[in-house]
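Asker: Show me how the following folds:
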Amino acid sequence: MSQTMLDAFSKCQPRPDACYAIASGVFPYHHSISERLANSEVVIDGTAVLMAGSNDYLALSNDLRLKAAAASAIARLGTGNCGSRPVNGTLALHERLEGELATFLRQEAALVVTTGYQANLALSALFAPDDVLFTDQGVHASLLDAARLGQAELHRFRHNDAVQLESRLKATPRDRGRLILTEGMFSADGNLGDLFSLARLAGKHGARLIVDGAHDVGLLGLGGRGAAEHLGVLDAVDVQTLTFSTCFGTLGGAVAGPAAVIDHVRLNARAALFSASLPPACTAAAQAALGIIRAEPERRQRVLAAARRLRADLTGLGFDTGLGITPAVPIRVGEPLVCMRLWRELLNEGVFTGALVPPAVPDGTALIRIGVTAAHSDAQLSRIAEACEKAGRRLGLIPSRRPALTP
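Answerer: I've put the predicted structure just below:
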């Protein structure tokens, strides 16, 4: 009796929940933006809506200085390098940016790559067979991919659980290298990594501490150097990665650390070796952004104050926004379909947000992610809160009336 042959593409059928979301008009992904307006609004399907789903925390992606730097670089160097860094794709512009980033982050050296995802994948070159790698369970997919590409033995510890991490460090043989991998700011809900505890454990157990600063470098700390500076442990971080697609307002990424480590990554990280290098426009824009980050601390002060205000407004309405302090403001919903319905209701109110559902977040933790930027006016923050109030009430996520004020 013959068996039915399995089609390898059978896995490509859309999931039932995605089909339902698309059919019901609540699917929150791949909505194209046709125009960016000057007042934090974008045009989607012919309608202007307030952008509240961006990672452009410092509002630099539309800054005239970045545009001018990018345009000048294109005029001098063209639109692309058409080659990898080791072959023909290294620009003097790359090397200048690397030097400035290393100095800024108080590291010996830096390597600029084409995306933040690649910066994290490049870390795989540091994960050798004799190593044991400990990662927070909440880290970004790019860090998990780096761990899987590397050859180290992988252990994941509960989110921000230093007690569990220490028990696993203690159980590691002394003849094996130890690496701790986490994030400065977890992008889904804006919470910070417990870098103080992790830095203490790294020092105590001879481990190396690697921090992904994608969402916090440029935003946190007295000098904008990220969560590690904010928490007073910048000198304890051995290697730091970052992306240019959040606070730097453009595309690209970098790895910074000791010169010997960065040289090793430069020569052995396949994600960097075999990819076309960062285009001139993005490199110049990132360099301009770094100058603004150093010179204009009021931008991060403004966005952090705006985030505090919005969190307070949403919490006062009855939403669960977690305990974060950053411009990534979550509205915890739980069920994916309800989360997507809330996303659609907010869009109907003229506010574009982000919806995070599994596998981007664990089961049962779907959330709306609001991205506050330094360009959001007080009136726009009120507009976001009002849209959330109307949408939340329609869906029964918050009380039908505002909670009474305690005398």
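
Asker: Please make it C-alpha for all contacts and neighbour counts, starting now.
Answerer: Fine.

Asker: all strands for the stretch 301-407 of the chain, in order.
Answerer: Using DSSP state E, counting those that start in this stretch, the strands of the stretch 301-407 of the chain run over residues 328-334, 351-352, 354-356, 366-371.

Asker: just the chain next, same as before
Answerer: With strands called from DSSP state E, the chain shows them at 33-36, 41-44, 47-51, 109-113, 131-136, 153-157, 177-183, 208-212, 239-243, 253-257, 328-334, 351-352, 354-356, 366-371.

Asker: Report the buried residues of the third one.
Answerer: To tie it back to what came earlier, the one meant is strand 47-51. A48, V49, L50, M51 (16 or more other Cα atoms under 10 Å).

Asker: contacting residues for the nearest residue to the third one once chain neighbours are set aside?
Answerer: For L50, ignoring the flanking residues on the chain, the nearest one in space by Cα to Cα, 6 or more residues apart in numbering is E41 at 4.3 Å. With contacts defined as Cα atoms under 8 Å, 6 or more residues apart in numbering, the neighbours of E41 are A48, V49, L50, M51.

Asker: What is the burial count for the closest residue in space to the second one that isn't next to it in sequence?
Answerer: So that's V49. Counting by Cα to Cα, 6+ apart, V49 lies nearest to G350, which is 4.7 Å off, once chain neighbours are set aside. Neighbour count for G350, taken as other Cα atoms under 10 Å: 18.

Asker: Make sure G350 is actually in contact with A48.
Answerer: Yes. If you go by Cα atoms under 8 Å, G350 and A48 touch, sitting 7.5 Å apart.

Asker: Another sequence for comparison is provided below:
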Amino acid sequence: MTHPLLKHLRDELAALDREGLTKRERLITTPQRARIAVRDPLAEGGERAMINLCANNYLGLADDPDVIASARAALDEFGFGMASVRFICGTQTLHRALETRIARWLGTDDAILFAACFDANGGLFEPLLGPEDAVISDSLNHASIIDGIRMTKARRYRFENADMNALEDRLKEADRDGARFRLIATDGVFSMDGHVAKLPEICALAERYGAMVMVDDCHAHGHLGEGGRGSPALTGGGGRVQIVTGTLGKTLGGGMGGFVAAPQPVIDTLRQRARPYLFSNSLAPPLAAGALKAIDIAEAADDRRERLAILTRRFRVAMEGAGFDLLPGETPIVPVMLGEAQRAQDLARALDERGVYVAGFFYPVVPRGRARIRVQMSTALSDADLDHAIDAFADAGRALGII
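Answerer: Sure, this is the predicted structure:
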């Protein structure tokens, strides 16, 4: 007899499919790079070559030979994995080297590694804030920040995305409610829209109301700001943001792992009390070593950052000229707005047929009626790759009546 829960889940999945909300994964048979191959039983040889426009591989380091060589050397020297959490017997010299390198790069006292930035954000708030405190969060913050805030007993306040008047109102409200400590939490770059947070204004309000500022810079570290130091460096908010979280799984090599960089008391507290840190295995040595090399490359990669900006501007101009609706912005995240989920799915499928690898984003990842294809630029893309992608968008858009 089938359990009622299983029938319920099947019905829910069928409803998702009818609404065009089912997310499907495609099998990639190559390393992550600008041109990838995907599994296709109908294609000659069982796979197809495609131009990849939806990886977080902003500086093209996911298959960088030096990053790979560093990871391979660490595999030989330090082994495959630690089989333990950090405080028991899972910390190697390599882990501390990476933490101190991150702190030096971002100009903080120290840093602490997590298995992913989802864990870093998930474990950040509860150890630092109690019921007497307040956390004020941007409405478009990443799901990991939202989940992390849910774990704390602190009072929760939310302000509309980038609305400084609303933020000030929430700070005043927290003050009237008698909050002991106040922490403002925001993405540095909002991953679905590509917008950069108004960090100078946020920091000014924080200083006026005695709050601290936390920034998730997963979509900024390595490819934005001086030395790739992210949104505080890009906006002039550097030195005024106390807590920064980030990932090693995007620009910085594309493996996995996350971190918090912050004043020493914050890091020391997280090392004692952050549950995802205390109860998760330490990063595999090859991941740590590859990330160390990736940071070295990214810090000195002014030429790659300039190339990334050129590609982004070129793509935006061509797409707007073709008639597509783009969200404005200057980061390498370029949202092509389509409205309904099925429309995003249809365009993604049409682009797949034309050799361009993209993904449709729709509810619950973005609000209903705000479906899109999020295009992400990478310095690994050649001019010919970009030309092909632009032509494919235009051809598919005309075929579907989008433009």
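
Asker: closest to A228 of structure 1 out of the strands of structure 1?
Answerer: Each of the strands of structure 1 has some distance to A228 of structure 1 by Cα to Cα; the shortest is strand 208-212, at 8.4 Å.

Asker: burial measure for I368 of structure 1, as a count.
Answerer: Count around I368 of structure 1 with other Cα under 10 Å applied: 27.

Asker: What's it aligned with over in structure 2?
Answerer: In structure 2, I368 of structure 1 lines up with I373, judged by TM-score structural alignment.

Asker: any idea how far its match is from A14 of structure 2?
Answerer: I373 of structure 2 sits 23 Å away from A14 of structure 2, going by Cα to Cα, to the nearest Å.

Asker: Same check on L338 of structure 2?
Answerer: Taken as Cα to Cα, the span from L338 of structure 2 to A14 of structure 2 is 23 Å.

Asker: picking up where we left off before, okay if I get the buried residues of strand 47-51 of structure 1 as JSON lines plus distance to L154 of structure 1?
Answerer: Formatted as JSON lines, the buried residues of strand 47-51 of structure 1 follow (distance: Cα to Cα, whole Å):
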{"residue": "A48", "distance to L154 of structure 1": "46"}
{"residue": "V49", "distance to L154 of structure 1": "43"}
{"residue": "L50", "distance to L154 of structure 1": "42"}
{"residue": "M51", "distance to L154 of structure 1": "38"}
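
Asker: rewinding a little: L338 and A14 of structure 2: who's more crowded?
Answerer: Higher neighbour count among L338 of structure 2 and A14: L338, with 23 against 14, using other Cα under 10 Å.

Asker: residues touching that one, list them.
Answerer: D325, A344, R370, A371, R372, I373.

Asker: Just give me the match in structure 1 for it.
Answerer: In structure 1, L338 of structure 2 lands on V333 (TM-score structural alignment).

Asker: Over to R180 of structure 2?
Answerer: Counting by TM-score structural alignment, R180 of structure 2 lines up with R176 in structure 1.

Asker: try I28 of structure 2
Answerer: Match for I28 of structure 2 (TM-score structural alignment): I33.

Asker: Against R300 of structure 1, how distant is its match?
Answerer: For I33 of structure 1, the distance to R300 of structure 1 - Cα to Cα - is 26 Å.

Asker: how about the strands of structure 1 in a markdown table, adding distance to E229 of structure 1?
Answerer: As requested, the strands of structure 1 are exported to a markdown table (distance: least, Cα to Cα, whole Å):
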| stretch | distance to E229 of structure 1 |
| --- | --- |
| strand 33-36 | 33 |
| strand 41-44 | 33 |
| strand 47-51 | 29 |
| strand 109-113 | 18 |
| strand 131-136 | 20 |
| strand 153-157 | 23 |
| strand 177-183 | 13 |
| strand 208-212 | 12 |
| strand 239-243 | 12 |
| strand 253-257 | 15 |
| strand 328-334 | 19 |
| strand 351-352 | 32 |
| strand 354-356 | 28 |
| strand 366-371 | 22 |
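
Asker: Point out the one among these that comes closest to L64 of structure 1.
Answerer: Closest approach to L64 of structure 1 among the strands of structure 1 (Cα to Cα): strand 33-36, 13.9 Å.

Asker: Which neighbouring elements make contact with the closest one?
Answerer: strand 41-44 (3 or more Cα pairs under 8 Å, 6 or more residues apart in numbering; DSSP states H and E).

Asker: Figure out how far the strand it packs on is from the centre of its chain.
Answerer: Computed by Cα atoms, centre = their mean, to the nearest Å, the chain-centroid distance of strand 41-44 of structure 1 equals 22 Å.

Asker: what's the average distance of that strand to structure 2?
Answerer: Superposing on structure 2 places strand 41-44 of structure 1 at an average distance of 2.7 Å from its equivalents, by mean Cα distance after the TM-score superposition for structure 1.
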